[in-house]
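In: Quick one: sequence and predicted model below, then my questions.
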Amino acid sequence: MAITDWPTDERPRERLLKFGAEALSDAELLAIFLRTGVAGCSAVDLARDLLQHFGGMRRLLAAPQAEFSEARGLGPAKFAQLQAVLELARRHLAEEMTAQSVIDSPAATRRFLQAELRDRSQEVFAVLFLDNQHRLRAFERLFYGTIDQASVHPREVVKAALRHQAAAVILAHNHPSGVAEPSAADRQITTRLCAALDLIDVRVLDHLVVGEQIVSFAERGWL
């Protein structure tokens, strides 16, 4: 049965408008994005099948284009639409941080970094560049690959801090394994970066390691 044949108060779009998006299941939210099902399968049924096929919402959202586009009911157009939605969400989070001090909104900072880094398949080292009121001036992904002293160059971080006229920074990188426990190399490169940035009077407020959880160097007393 098509969703248009369902009782009005059971249709995902109408339920969202009446109760808010948080009241919907993952399948119902995905069904609104899909808009239509396939032959013999409503959009909600198709959404349930896709969530089962990919192993959940996060894996579906993080799926590479080829894998995503091969799934029933999807394709390159849907992939492009989804990437646009995800980028809008990231930019919304960035605007939220720009409007207030990151010190006053640590939850927003963590949400932003999780959206940017958590589901990436390789390690990415990034920096939040802040003004003297600790509001976001810029976010840059600077280095890719295994994070160690050979791949993260303090000189480049210093150049970027000067370019953005930053007064402070928050360092961040992800662990694709999902285990956010910092390594010895993570601690060593943090020490080097703190020393390099101190030469230009830029404070390192924190280094956040993103996995399934987020580990804060500042909270552990390592800065």
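Out: Looks like it arrived, so ask away.
In: rest of the way, CA atoms for contacts and neighbours
Out: Fine.
In: so when I look at residue 215, I'm seeing a strand, right?
Out: Yes: with DSSP: H, G, I helix; E, B strand; the rest coil as the criterion, residue 215 is assigned to a strand.
In: Any idea how many residues pack against it?
Out: 19 (other Cα atoms under 10 Å).
In: Is it in contact with residue 206, as I believe?
Out: No: using Cα atoms under 8 Å, residue 215 is not in contact with residue 206; the gap is 10.0 Å.
In: buried ones in the helix ranked longest in the chain?
Out: Longest among the helix segments of the chain by residue count, using DSSP state H, is helix 76-98. The neighbour-count check on helix 76-98 (16 or more other Cα atoms under 10 Å) flags 78-79, 86, 90, 93-94, 96-98 as buried.
In: List the contacts of it.
Out: The contact list for helix 76-98, computed with Cα atoms under 8 Å, 6 or more residues apart in numbering, reads 34, 61, 65, 68-69, 105, 108-109, 111-112, 115-116, 135-137.
In: are any of the residues you listed buried, and which?
Out: Among these, those scoring as buried are 34, 68-69, 108-109, 112, 115-116, 135-137 (criterion: 16+ other Cα under 10 Å).
In: what about residue 13, distance to residue 112?
Out: 27 Å (Cα to Cα, to the nearest Å).
In: How about residue 29?
Out: Separation of residue 29 from residue 112 (Cα to Cα): 21 Å.
In: for comparison:
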Amino acid sequence: MNHRKLSAGETAGTYRITDTVTESELLNIAKAFARRRLAKGRKITQPALAFEYLQVLLQDYEHEVFSALFLDSQHRVISFEELFRGTIDSASVYPREVVKRALACNAAAVILVHNHPSGDPEPSDADRRITQRLKEALGLMEIRVIDHLVIGLDACVSFAEQDLV
């Protein structure tokens, strides 16, 4: 991490803040770390482990953002993309566009993710329906939907953990 107010700690994976930082700077540092953890080539062994990084990236939005983590056949990250932006309680998601992006990335698998600005990660009926539509559309292209994560303020709901994908 190349940030002027941050230096490496004595133990690998630890850092020392070398100067006074604002809350905004701390959030930017956290987002930079999250992006790095979701960088191309990183292997995602358990979708729920990606939650903390995705939460950092999506929790501040006051509107719904529907994103996808495109993965190769070894579940290494190809790219993380915010695909659709919506309103405070919904986002229009177009399966055709998700399939186009997945094919353009040459993805073998995908983790779908969106936030709930209300803070409550409980999936709606619309969330369940779009997940099923995306699973069917991507499945026709032999692209596996591994999970759909709904990010709330302090928690996440994994469709895979609830046997919904």
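Out: Everything's here; your move. Predicted, not measured: the structure shown is a model, and the values here were computed from it.
In: picking that back up, so which of the buried ones among the contacts of helix 76-98 of structure 1 belong to helices?
Out: 34, 68-69, 108-109, 112, 115-116.
In: any chance you could map the helices in structure 1?
Out: Along structure 1, the stretches classed as helices by DSSP H are 12-19, 26-34, 43-54, 57-62, 65-70, 76-98, 106-117, 154-163, 184-198.
In: Out of those, which is closest to residue 147 of structure 1?
Out: helix 184-198 (7.0 Å; Cα to Cα).
In: how big is the angle separating that closest one from helix 154-163?
Out: With axes from the mean of the first three to the mean of the last three Cα atoms, to 10 degrees applied, the angle from helix 184-198 of structure 1 to helix 154-163 works out at 40 degrees.
In: equivalent range in structure 2 for helix 184-198 of structure 1?
Out: Aligned by TM-score structural alignment, helix 184-198 of structure 1 falls on residues 125-139 of structure 2.
In: Mean per-residue distance, the matching stretch versus structure 1.
Out: Following the fit onto structure 1, the mean deviation recorded for stretch 125-139 of structure 2 is 0.6 Å by mean Cα distance after the TM-score superposition for structure 1.
In: which residue lines up with residue 65 of structure 2 in structure 1?
Out: Per TM-score structural alignment, residue 65 of structure 2 is aligned with residue 124.
In: Just give the nearest non-adjacent residue to that match, would you?
Out: Distances taken as Cα to Cα, 6 or more residues apart in numbering place residue 144 nearest to residue 124 of structure 1, at 4.6 Å, with adjacent residues excluded.
In: That neighbour and residue 122 touch, don't they?
Out: Yes: counting by Cα under 8 Å, residue 122 is a contact partner of residue 144 of structure 1 at 7.1 Å.
In: Is the match of residue 65 of structure 2 in contact with residue 148, as I believe?
Out: No: using Cα under 8 Å, residue 124 of structure 1 is not in contact with residue 148, being 11.3 Å away.
In: So these two - more neighbours on which side?
Out: Here residue 124 of structure 1 and residue 148 are compared on neighbour count by other Cα under 10 Å; more neighbours surround residue 124, at 22 against 16.
In: Look up how far residue 77 of structure 1 lies from the more buried one.
Out: On the measure of Cα to Cα, residue 124 of structure 1 and residue 77 of structure 1 end up 27 Å apart.
In: Could you do residue 92 of structure 1 as well?
Out: For residue 92 of structure 1 relative to residue 77 of structure 1 (Cα to Cα), the value is 23 Å.
In: Work out which residue lies at the spatial centre of structure 2.
Out: residue 54 (4.0 Å; Cα atoms, centre = their mean).
In: which residues does that one contact?
Out: 34, 151.
In: residue in structure 1 matching it?
Out: In structure 1, residue 54 of structure 2 lands on residue 113 (TM-score structural alignment).
In: Tally up the residues packed near residue 166 of structure 1, please.
Out: 24.
In: That one and residue 204 touch, don't they?
Out: No: with contact taken as Cα under 8 Å, residue 166 of structure 1 and residue 204 are classed as non-touching, separated by 10.6 Å.
In: Tell me, how many residues neighbour residue 30 of structure 1?
Out: 20.
In: quick one, what contacts the nearest residue to it once chain neighbours are set aside?
Out: Nearest residue to residue 30 of structure 1, sequence neighbours excluded (Cα to Cα, 6+ apart): residue 47, at 5.8 Å. Residue 47 of structure 1 makes contacts with 27-28, 30-31, 34, as judged by Cα under 8 Å, 6+ apart.
In: Measure how far stretch 126-137 of structure 2 is from the centre of its chain, please.
Out: Distance of stretch 126-137 of structure 2 from its chain centroid, counting by Cα atoms, centre = their mean, to the nearest Å, is 17 Å.
In: buried ones in it?
Out: Neighbour counts over stretch 126-137 of structure 2 (16+ other Cα under 10 Å) mark 127, 131, 134-137 as buried.
In: One more: stretch 108-128 of structure 2?
Out: Quick answer for stretch 108-128 of structure 2 (16+ other Cα under 10 Å): 108-117, 120-121, 123, 127.
In: Burial check on residue 93 of structure 2, number of neighbours?
Out: For residue 93 of structure 2, using other Cα under 10 Å, the count is 19.
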